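> what follows is a protein structure lacking sequence information:
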């Protein structure tokens, strides 16, 4: 789901043809080993969010929450070193571009005016703001831009607070990490949650995925509760 660019597929194909040793990192979904209540939703988080969570774990934390706020908003809960659940942009908190389907979107889909994917791809905060892209929004300083950022901060904070309920059921939450390009949202989220957060920049997903590859190559058998499959049939073909 979301706007298809093709960059990820191209990178996958290039690495596949190169012969470079590589691993495939899964996302979080209903067949993942997570809290069974969170299997209510088919999809929770894409693989790069697992990378961000792993990078966070290497900072010395076992129980924490990661919320990646950018084109979409995705929140991942980790308890005792294991991912226990995740909430994707199509479920709750909107991002800049992507967001959940509201009643109007459902009506437009039923009427054949748009596809479900188009509704999701344009369900973010930009649909109520007069900006064509994230860069325009972040460079503007008018009331419309302020309201848009207030909205994304509010819903991200609500999603994090909801994930805290799940995480705290397992163990006391040690830290909240925010990642993504929206640095100016950090203070608003902290104000709403009444707690300090740790901020990662836009490279945290790439760094985390590289750290996963490094540690799997070194023999790691488990990544935040995701078992490493080294069977011959699991090689890229």
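All right, it came through fine. Small disclaimer: the values here were computed from a predicted structure and weren't measured.
> please make it C-alpha for all contacts and neighbour counts, starting now.
Will do.
> gap between the longest helix that the chain contains and the chain center?
Longest helix in the chain by number of residues (criterion: DSSP state H): helix 143-170. Distance of helix 143-170 from its chain centroid, counting by C-alpha atoms, centre = their mean, to the nearest Å, is 13 Å.
> do the same with stretch 185-192
18 Å.
> and the helix or strand containing residue 55, what's buried?
Following DSSP states H and E, one finds residue 55 within helix 47-57. By neighbour count on 16 or more other C-alpha atoms under 10 Å, the buried set for helix 47-57 is 48-57.
> okay, which residue is most central for this protein?
Centroid-nearest residue in the chain: residue 74, 3.2 Å away (criterion: C-alpha atoms, centre = their mean).
> check whether that residue sits in a helix, strand or coil.
Here residue 74 is recorded as strand under DSSP: H, G, I helix; E, B strand; the rest coil.
> following the helix holding residue 55, which helix or strand comes up?
Next along from helix 47-57, by DSSP H and E: strand 64-69.
> who are the packing partners of that following strand?
Counting contacts by 3 or more C-alpha pairs under 8 Å, 6 or more residues apart in numbering; DSSP states H and E, strand 64-69 packs against helix 47-57, strand 73-79, helix 143-170, strand 175-179.
> compute the inter-axis angle for the second one and helix 47-57.
To tie it back to what came earlier, the one meant is strand 73-79. Calculated by axes from the mean of the first three to the mean of the last three C-alpha atoms, to 10 degrees, strand 73-79 forms an angle of 50 degrees with helix 47-57.
> ok, structure two:
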């Protein structure tokens, strides 16, 4: 996609969504970490695509930049969704960390909110793991991928990783991108892990158990945060691993709470719901002000 021209991007949007550009009332865009803005803003008012920097954010492909810039140039009505970070109006105790979650996770949370439940936790488990807490329909905090529970491929830096970074063996971002549960297995990525699970391989089952354990611990930690606001009435799981039955069963076992599984399109669906509601005049989304 990064080699495509603006016109090709627009043609692809129209073809895949079976819509004419002129019919689009609103697009809700996410870009990278979203740490340069606090509110939901008109794309024309956003500087530097709403980020402080694109460094240290995992793998960069350039596709997101192309889509963002194309939509901005064509004057399609669009808003940019922020991430949750130290300047956000969430629980200030969480600001010990500079960043809590990237914008697309808010799409997942908004999709969950559409189920009619206002107090919940949503954990997105895939190549990395990110968990958010929502109280009375507003995000109160989140734990980012580099803080706590590992995903399949990415995870927080442990002592050995820090030593490798200090020694110049690798950069911090590279260490993060190789700290998931597959790091001590023969698998290179999530697809390999899932293939191993299908073949009933012991190392695959162990990796899934590890993933479930840490995801459950992170979810339980966010339940502690929610105690200062409300109760946790529901647990939602999203991401590619949320559709893996052994993982879901383990989390159910650890937490004694049956998860509600959101589909793999949850982030996109949630952002579409945001766009629809903002186009209708909604002034607040998940406790975040709409400044347009």
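Right, received. Where do you want to start? Only a predicted model underlies this, so the values are computations on that prediction, with no experimental measurement involved.
> sorry, back to before: dump the buried residues of helix 47-57 of structure 1 to CSV, plus distance to residue 110 of structure 1.
Listed next are these as CSV, based on distance: C-alpha to C-alpha, whole Å:
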residue, distance to residue 110 of structure 1
48, 32
49, 32
50, 34
51, 37
52, 37
53, 37
54, 40
55, 42
56, 41
57, 43
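> does anything pack onto the helix holding residue 55 of structure 1? Which helices or strands?
strand 64-69, strand 73-79, helix 204-217.
> and the contacts of it?
25-28, 66, 68, 74, 76, 78, 81, 177, 179, 204-212, 223-224 (C-alpha atoms under 8 Å, 6 or more residues apart in numbering).
> whereabouts in structure 2 does it align?
Following TM-score structural alignment, the aligned partner range for helix 47-57 of structure 1 in structure 2 is 103-113.
> average offset of that stretch relative to structure 1?
With the two structures superposed, stretch 103-113 of structure 2 lies on average 0.6 Å from its match in structure 1, counting by mean C-alpha distance after the TM-score superposition for structure 1.
> starting at the chain centroid, how far to that stretch?
The answer for stretch 103-113 of structure 2 is 8 Å, by C-alpha atoms, centre = their mean.
> now do stretch 214-231 of structure 1
Per C-alpha atoms, centre = their mean, the centroid offset for stretch 214-231 of structure 1 relative to its chain is 21 Å.
> would you map the helices across structure 2?
6-17, 63-73, 103-113, 159-166, 172-176, 190-198, 202-226, 245-255, 266-279.
> average gap between the fourth one and structure 1?
Compared with structure 1 after the fit, helix 159-166 of structure 2 shows a mean deviation of 0.4 Å (mean C-alpha distance after the TM-score superposition for structure 1).
> so where is that helix in structure 1?
So helix 159-166 of structure 2 is aligned with residues 103-110, judged by TM-score structural alignment.
> against residue 32 of structure 1, how distant is residue 225 of structure 1?
Relative to residue 32 of structure 1, residue 225 of structure 1 is positioned 9 Å away (C-alpha to C-alpha, to the nearest Å).
> now residue 97 of structure 1
With C-alpha to C-alpha as the criterion, residue 97 of structure 1 and residue 32 of structure 1 are 27 Å apart.
> do residue 121 of structure 1 as well
In terms of C-alpha to C-alpha, residue 121 of structure 1 sits 25 Å off from residue 32 of structure 1.
> whichever residue in structure 1 pairs up with residue 191 of structure 2: neighbour count?
Residue 191 of structure 2 maps onto residue 135 in structure 1 when the alignment is built from TM-score structural alignment. Number of residues near residue 135 of structure 1 (other C-alpha atoms under 10 Å) recorded here: 9.
> swap in residue 60 of structure 2?
Residue 60 of structure 2: 12 neighbours (other C-alpha under 10 Å).
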